[in-house]
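Engineer: the following block contains a protein sequence and its predicted model.
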Amino acid sequence: MRAYYFDDLPGDQRLPHDSGKSVSDETLEAIGVLHWHIPVDEAGGFKAVDAVATQRNYKNRDVIVITKESLGDEYETKIKNFYKEHMHEDEEIRYILEGSGFFDVREHATESWIRCHMSAGDLMVLPAGIYHRFTLDEKNRVRTMRLFKDEPKWIAYNRGIETDTSPYRLDYLKSIEVH
């Protein structure tokens, strides 16, 4: 995974938008973002992913494919929806099995976007309450394992007054020591 500040220039969201300013692992950790690179085992074994799941108490998982073929007529709408700034009430955990894409996470202190380019073998944990968004890159394909602490769910709460004051957002800000 490569992390850098988003350049904020207009243009296709699937382009790199690379400002040339790298972001360190320490900066990501300071905002609660964790990541590992775990090579995808072609034989189907996921021992290292299972170890992370056990350590973090993830009980369920599924696999999703995001491509023009898999989403059909809903493709453009789904891609635009994923790219809206939002948060979740649960951690968001993604392990890239094939393809690649971008997770953009909001750095609270500066309101800057940090772009994380992920490809096969990258596993990322976004804390509950962090503002983020997702898009494919120019390859327009990703197959991703989603991990969940409880039953699989994916409810996005778009940024606004209600999400800014939600208990999950406030807990997140407390966890990164923002007052």
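Structural biologist: Sure, I can see it.

Engineer: when you work out contacts or count neighbours from here on, use the C-alpha atoms and nothing else.
Structural biologist: Will do.

Engineer: so the residue nearest the centre of the chain versus residue 44, what's the distance?
Structural biologist: Geometric centre of the chain, nearest residue: residue 103, 4.4 Å, by CA atoms, centre = their mean. From residue 103 across to residue 44, the span is 25 Å (CA to CA, to the nearest Å).

Engineer: what strand or helix carries the most far-flung residue of the chain relative to its centre?
Structural biologist: Distance from the centre of the chain peaks at residue 43, with 25.6 Å (CA atoms, centre = their mean). Using DSSP states H and E, residue 43 maps to neither a helix nor a strand.

Engineer: and for residue 94?
Structural biologist: Counting by DSSP H and E, residue 94 is part of strand 92-107.

Engineer: just list what the helix or strand following that strand packs against, helices and strands only.
Structural biologist: Counting by DSSP H and E, the next helix or strand C-terminal to strand 92-107 is strand 112-119. Counting contacts by 3 or more CA pairs under 8 Å, 6 or more residues apart in numbering; DSSP states H and E, strand 112-119 is packed against strand 2-6, strand 92-107.

Engineer: one more to weigh against that first structure:
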Amino acid sequence: MVQAWYMDESACDPRLPHRFEPDRPVSLKQLRALGVLYWKLDPDKYETDPELAQIRRDRNYSWMDIITICKDSLPNFEEKIRIFYTEHLHLDEEIRYILDGSGYFDVRDKTDKWIRICMEKGDMITLPAGIYHRFTLDEKNYVKAMRLFVGEPVWTAYNRPAEHFPARKQYMKFLEQTV
């Protein structure tokens, strides 16, 4: 099952867990209140998994690809990692399914505090359009992930501040309704 926690304020290596002492865990219910959805699937059968196929049908995820993020396979690795870790939002949902390896998605809560979500093999997450987030590898420096989209893929990230986008305004309205 996925683990999530409030992050400490340390500026050291982002690939470290950044847990408070004592730990401040975050539940799936708290993530759902932010619009973050989570599934645990069997990545060894992703090509024939009926549960994944059903999720894709239900949520209209019609396009997918697979990306491997590691020094040996991603051109401009260090630059890409910095870009992924820069706080941003998207105008569409971001869907990632971890097929191998691990990493962290960080999302902002309602009070603008960082929550770290530890993603490992078999974890699938959907981040709503308009949520501020970022991604980094963990200390293993490797992840293989499926990226899913509704329709054609859109790769545009809008760095913070991006309050003027309708997706952000709609997301903020969603948060107000989940109080």
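Structural biologist: Right, received. Where do you want to start? It should be emphasised that the depicted structure is a prediction, and the values quoted were computed from it without experimental measurement.

Engineer: TM-score for these two?
Structural biologist: The TM-score (TM-score structural alignment, normalised by the length of structure 1) is 0.93; 175 aligned residues with a CA RMSD of 1.4 Å.

Engineer: before we move on, the earlier item: which residues touch the residue nearest to the centre of structure 1?
Structural biologist: Neighbouring residues of residue 103 of structure 1 by CA atoms under 8 Å, 6 or more residues apart in numbering: 115, 116, 117, 118, 132, 133, 134, 135.

Engineer: if we go to 10 Å?
Structural biologist: Residues near residue 103 of structure 1 by CA atoms under 10 Å, 6 or more residues apart in numbering: 3, 82-83, 113-118, 124, 126, 132-136.

Engineer: what about residue 115 of structure 1, distance to residue 139 of structure 1?
Structural biologist: 17 Å.

Engineer: correct me if wrong: residue 7 of structure 2 contacts residue 114.
Structural biologist: Yes - between residue 7 of structure 2 and residue 114 there is a contact at 5.7 Å, judged by CA atoms under 10 Å.

Engineer: shared neighbours of the two, anything?
Structural biologist: Common neighbours of residue 7 of structure 2 and residue 114 are listed as residue 106 (criterion: CA under 10 Å, 6+ apart).

Engineer: so what corresponds to the residue nearest to the centre of structure 1 in structure 2?
Structural biologist: Alignment note (TM-score structural alignment): residue 103 of structure 1 maps to residue 105 of structure 2.

Engineer: now that match. Nearest residue, chain neighbours left out?
Structural biologist: residue 135 (4.6 Å; CA to CA, 6 or more residues apart in numbering).

Engineer: and the alignment partner in structure 1 of the one you found, what element?
Structural biologist: Under the alignment (TM-score structural alignment), residue 135 of structure 2 maps onto residue 134 of structure 1. If you go by DSSP H and E, residue 134 of structure 1 is part of strand 132-136.

Engineer: what's the helix or strand just after that strand packed up against?
Structural biologist: Downstream of strand 132-136 of structure 1, the first helix or strand assigned by DSSP H and E is strand 141-148. Helices and strands touching strand 141-148 of structure 1, by 3 or more CA pairs under 10 Å, 6 or more residues apart in numbering; DSSP states H and E, are helix 47-56, strand 60-67, helix 68-71, strand 92-107, strand 112-119, strand 122-126.

Engineer: so how far does the helix or strand following strand 141-148 of structure 1 sit from its counterpart in structure 2?
Structural biologist: With elements assigned by DSSP H and E, the helix or strand that comes after strand 141-148 of structure 1 is strand 157-158. Compared with structure 2 after fitting, strand 157-158 of structure 1 has a mean deviation of 0.2 Å; criterion: mean CA distance after the TM-score superposition for structure 1.

Engineer: which residues touch the very next helix or strand once past strand 157-158 of structure 1?
Structural biologist: As assigned by DSSP H and E, the chain's next helix or strand after strand 157-158 of structure 1 is helix 161-164. Outside helix 161-164 of structure 1, the residues that touch it by CA under 10 Å, 6+ apart are 86, 87, 88, 89, 129, 131, 157, 158, 169, 170, 173.

Engineer: buried ones in helix 161-164 of structure 1?
Structural biologist: Residues of helix 161-164 of structure 1 classed as buried by neighbour count (16 or more other CA atoms under 10 Å): 163, 164.

Engineer: thank you, goodbye.
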